[in-house]
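Student: below are the sequence and a predicted model; questions follow.
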Amino acid sequence: MKSLLPLTIGWRFYRARQSNGFIGFISFASTAGIALGVAVLILVLSAMNGFERELEQRLLGVVSHGELLSVNEPLHDWQSIAETAKDMPEIVATAPFIRMQGLVQKPGGFQGIELNGIEPEFEQKVSTLAEFMPAAAWNALAEPVNNIVLGRSLLDKLGLSVGDTLSMYTPDMSQSNKLSAAKSHRFIVAGVYDLGGEIESTQAYVSMSYLASVLKIPQGSATGLRITVNNVFSAPRITRDLGYAQSQYLHLNNWTRSQGHLYQDIQLVRMVMYLVLALVIAVACFNIVSTLVMAVRDKSAEIAILMTMGLKRGAVMAIFIMQGGLNGLLGCTIGAGIGVLLATNLSATASFVEQTFGIQLLASDIYFIDFLPSELQQQDVILVVTMGLVMSLFATIYPAYKATKIAPASALAGR
C-alpha cells in the first residue's frame, strides 16, 4: 500500500486542480498542445510514408531502376547482357529499348519529348506502365507501325485526341554527322496513359521495331537495356556491377540521377516537419512545468502535513511526477487517437476538400501524383507517443524536485 500512496495522492491532486481555475486552464492548455502536436506529427509522418510508397510503386514502377545505354553503336547483342543479368540474383528482369528525342509543336511554341521504343513482351516484366493505360493502347505498341502513346498532360498541351496525327521533329545528322535540317516523323495517337507528374509531359511510347526502322537500326538491336532490381536503393551499385562486366563501352544510369531529387525532398520534408512538430510537443510539455510549479505552491501546506506524518521526499516527488505525467498521458492518448483517425482517412478527406472548395491540392503536371497519399505505420505512432510521454515526464522533474525542498515548519507557519 505504501508504494501506491504517492500515486493515489497524485491522482487526487490531479482531479482537484480544477479548484484553481488558472492552474486548471494552464493544465488544459498543456494537454491540448501535446495532443495537437502528437496528432499532427502522426498525420505528417503518414503522409510522408504515403509519398514514399507512391514514389516506389507508382513512379519507380515506370521509371527504369537502372539503364545500360550504348555510346558509339547500338547494342547488337543485348541478349548476352540480359543473360549476364540473370546470373545476378538482385536483378528481377531486363528489357531492351530504343530512345529518341525530338520536338513536337504545340500552341505558342514547341515541346521537347523523349520517345521510347519498347517491346510490350519484355516491358511488362520491368514496368507497371500497362496499368496506367487502356489495354488497347498497350496492345497498339506491339504492332510495328507508327502508333504512339502520349501522357495525358502532353496530350492536353498539344490539343490532340486519340486518333489524331502527331508530327515530331528530330535533327537530320545524315550528312557527315553535320546538322543539315530537321526531319519530320508522323505518328498516330493510339492511346494515352495517366501517371501524373513531369513524365506525362515528356515521355511518349512507340513500337521498338518501328522506331528501329526510323533510326535505321538493325532489327533486334537496341540503344539501351533497362533493369529492375528487388531493392531500388541498391540500383546504382547493381547497375555499375552489371555494366563493368561488359566488354562494350556503355553509359550507366539509374533512377537516383533522374528521380532521386524527389526522394531527397521527401526525406528533407519529413526531417524538418519532425523537428518542428517535436518542438511544438516540447513547448506544450514544458507548460507542465508552469502547472506543477503553481500546484506545488498551492499544495505546499498539504505537502508539509504529509511530510510531518512521515512521507518520504521521494514519495513527494512521485506525487507530482504522477500529476504531470497524467497530463502527458492524456494528451498523447487523445493526440494518437485523432492522428490515427485523420491519417487513415487523409486521402478521402483531401478529396472531399478539393470537391467542396473547387481546388486542387496537388497538380498532376507538377507532382508525380495528383492526390494526397497516406500510409499509417505502427512504429511511427509508437515513436511519437513515446517521445511525448518522455518529454512530459522530463518536464515534471524540476517542479517535483522543488516540492521535496519545502520546509514543513515554514509552510505550516505561513498557513
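Tutor: On my side now, so go ahead. Numbering: from 1, shown residues only.

Student: going by C-alpha atoms from here, please, whenever you check contacts or count neighbours.
Tutor: Noted.

Student: these two touch, right, residue 10 and residue 325?
Tutor: No: if you go by C-alpha atoms under 8 Å, residue 10 and residue 325 don't touch, sitting 9.8 Å apart.

Student: mutual contacts of these two, please.
Tutor: Overlap of the contact sets of residue 10 and residue 325 (by C-alpha atoms under 8 Å, 6 or more residues apart in numbering) is empty.

Student: what residues of the lengthiest helix in the chain count as buried?
Tutor: Secondary structure of the chain per DSSP state H: the longest helix is helix 260-298. Buried residues in helix 260-298, defined by neighbour count with 16 or more other C-alpha atoms under 10 Å: 262, 266, 270, 273-274, 277-278, 280-296.

Student: against that first model, consider the following:
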Amino acid sequence: MENSPRPLPFSAFEWLLSGRYLRARRKEGFISVIAGFSFLGIMLGVATLIIVMAVMNGFRKELVDKIVGLNGHLLVQPLESPLTDWEDVAERISRLPDVRLAAPVVDGPALASSAQNATGVLVRGIRSGDLNKLAAISSNIQQGSLDGFDRGRGVAIGRRLAEQLSVRAGDNITLVAPDGTMRAKGAAARIKPYTVAAVFSIDMSEYDSVMVFLPLTEAQTYFNRADDVSAIEVFLMGSPDKVDSFRRPVADAAARPVFLVDWRRRTSAFFAALQVERNVMFLILTLIVLVAALNIVSGLIMLVKDKGSDIAILRTIGASRGAIMRVFLIAGAAIGVLGTLAGLLVGMLVCLNIETIRQFLSWITNTELFPPKLYFLSKLPAEVDAGETAAVVAMALTLSFLATLYPSWRAARLDPVDVLRYG
C-alpha cells in the first residue's frame, strides 16, 4: 500500500483549521475577545499613524507654501560690494529656466505707530509688479487695493498689524526708523507718515502682524540707500525641496560675488522642531501597534494551551510539526493582516474627509478646532504620502508576523504523548 502524499505547505486543510480556531466557540469566548481587541488595536494604530503622518505632511506643506510664497526659495545677498547692479542681476536670474520671479527687495526694521498704538515691524521695499506676482499677498487682499502701489506713498500691511494699530485701508500710519537720529540727514528724513493702501491676510501670524510693504524706490529713500538693495528674493517653480539644484545656476547667473541662503536655512529651527515632533509622534503611535501585536502573542499562547489535545491528536495521525506551526501562523497573521487593511481603509477615509470631520467636531463641541491664529492653518490639511503609508503598513504586518512566531513554535514543539498522558 503506497503512502499518501503529504499535503503542501499552507494547504486548504491548514487554512480551514486556522479559521475554525479563530471562530472560537462559547467556552473559548475569552480567546475570541483577545483576538478582537488585537484586531481593533492594530486597526486603530495603523489608522492613527496614517492620519497623523498625513496631517503633519499637510501642515508642513501649507507652512512651506506660505513661507516660500512670501520670502522666496533662495535669497541672493551681496558680497564685497553693495547690490547697485541689482536690475541687471535680477534680469539675468529671472531668465533662468524654472525661475518664476527674481524680486529685488530692501528690508529694514521700523516702528509703526497710529493714534491708538505702536509696534515693531519689518519694512520691505518691493516693486509693484513683483508684489502683484506674489499670490500670497495679491490674492489675499482684504481691504483696499494694490493699484498704483508704485506711484503713491501708500503701504500694504498685514491684517493682524492693522488690528493692533486699529487702522483700516485709507487711514494713516507713521514709520519711524530705529536709528534715525544717528544719520547725518537727521531724524526728520526717517519719520514719515504713509497711507494704508491695502490690508492683506495670509493666515500666518508671524507675517500678518509684522510685515509692511513699501514701494521699492520709497524704501530706498526711507532707509537712505543710494541705489542698492538689501537682497534679491528668487522664487522657483516646482518642489521647494529641490532648491539645492538651483544654487549653482543662480550663482552663475548673478555674475558677481553673492551669498545664497535657501528657505530651509532661514527657517531651520522651526522645521527642525517640526521634524523632531513628527518622529516622536511616529514612535509613540507605533507603540499602539506593538501593544496590539503583544495581544496577538497572549491570545495565541492561550489558544495553543486550550488546543493542546487537538494538537496531540493531529500529531498522532500524521500532521507534521511544520503543519501545526503554520496553522497558528495563519491564525495570528490573519488578525494582523485584516487589522492592517482595516486600519489602512479607515485612515484613508479620514484623510480624504478630514476637513469635513473637523467642521463637524467643531459644530458638535461648539469650539473652533485648530484656529488659524494659533496653528497658521486656514483649514486642516492632510497630505498622504504613498511611501510613508506603505512603510506604516509594512511595519504593522512585520510586527504582526513576528508576534505569531513564538506561539506557533511552541505549538509545534508540544509532545503529543505528554499532552495525552497528562492533559
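Tutor: In hand now; what should we look at? In this text the structure is predicted, and so the values were computed from the model without any measurement.

Student: okay, and the longest helix of structure 1 goes to which residues in structure 2?
Tutor: The aligned range for helix 260-298 of structure 1 in structure 2 is 268-306, by TM-score structural alignment.

Student: once aligned to structure 1, how far is the matching stretch on average?
Tutor: Aligned to structure 1 and superposed, stretch 268-306 of structure 2 gives a mean residue distance of 1.2 Å (mean C-alpha distance after the TM-score superposition for structure 1).

Student: quick one, helices of the stretch 51-200 of structure 1?
Tutor: 78-86, 120-126, 135-140, 152-158, 199-202 (DSSP state H, counting those that start in this stretch).

Student: now those as TSV including mean neighbour count and distance to residue 111 of structure 1?
Tutor: TSV is the format used below for those (neighbours: other C-alpha atoms under 10 Å; distance: least, C-alpha to C-alpha, whole Å):
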stretch	mean neighbour count	distance to residue 111 of structure 1
helix 78-86	16	31
helix 120-126	16	26
helix 135-140	16	22
helix 152-158	18	9
helix 199-202	22	8
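
Student: which one of those lies nearest to residue 208 of structure 1?
Tutor: helix 120-126 (9.0 Å; C-alpha to C-alpha).

Student: post-alignment, that closest one versus structure 2, mean distance?
Tutor: Averaged out, helix 120-126 of structure 1 is 4.0 Å away (mean C-alpha distance after the TM-score superposition for structure 1).

Student: and that helix, what does it pack against?
Tutor: Of the remaining helices and strands, those touching helix 120-126 of structure 1 by 3 or more C-alpha pairs under 8 Å, 6 or more residues apart in numbering; DSSP states H and E are strand 91-106, strand 224-229.

Student: and of those, who's closest to residue 211 of structure 1?
Tutor: strand 91-106 (7.0 Å).

Student: mean shift of the closest one relative to structure 2?
Tutor: Looks like 2.4 Å for strand 91-106 of structure 1 (mean C-alpha distance after the TM-score superposition for structure 1).

Student: show me what that strand is in contact with.
Tutor: Here strand 91-106 of structure 1 has contacts from 78, 82, 85-86, 110-119, 122-123, 125-126, 157-159, 166-171, 208, 211-212, 222-230, 238, using C-alpha under 8 Å, 6+ apart.

Student: then stretch 74-85 of structure 1?
Tutor: 91, 93-96, 217-218, 220-225, 242, 246.

Student: ok, which stretches of the stretch 1-150 of structure 1 are strands?
Tutor: 66-70, 91-106, 109-118, 147-151 (DSSP state E, counting those that start in this stretch).

Student: quick one: average offset of the first one versus structure 2, please.
Tutor: With the two structures superposed, strand 66-70 of structure 1 lies on average 2.9 Å from its match in structure 2, counting by mean C-alpha distance after the TM-score superposition for structure 1.

Student: run the angle between that strand and strand 224-229 for me.
Tutor: Comparing the axes of strand 66-70 of structure 1 and strand 224-229 via axes from the mean of the first three to the mean of the last three C-alpha atoms, to 10 degrees yields an angle of 160 degrees.

Student: could you check how far the most centrally placed residue in structure 2 is from residue 382 of structure 2?
Tutor: A centroid search over structure 2 (C-alpha atoms, centre = their mean) returns residue 57, at 2.2 Å, as the residue closest to the centre. The spacing between residue 57 of structure 2 and residue 382 of structure 2, counted by C-alpha to C-alpha, to the nearest Å, is 7 Å.
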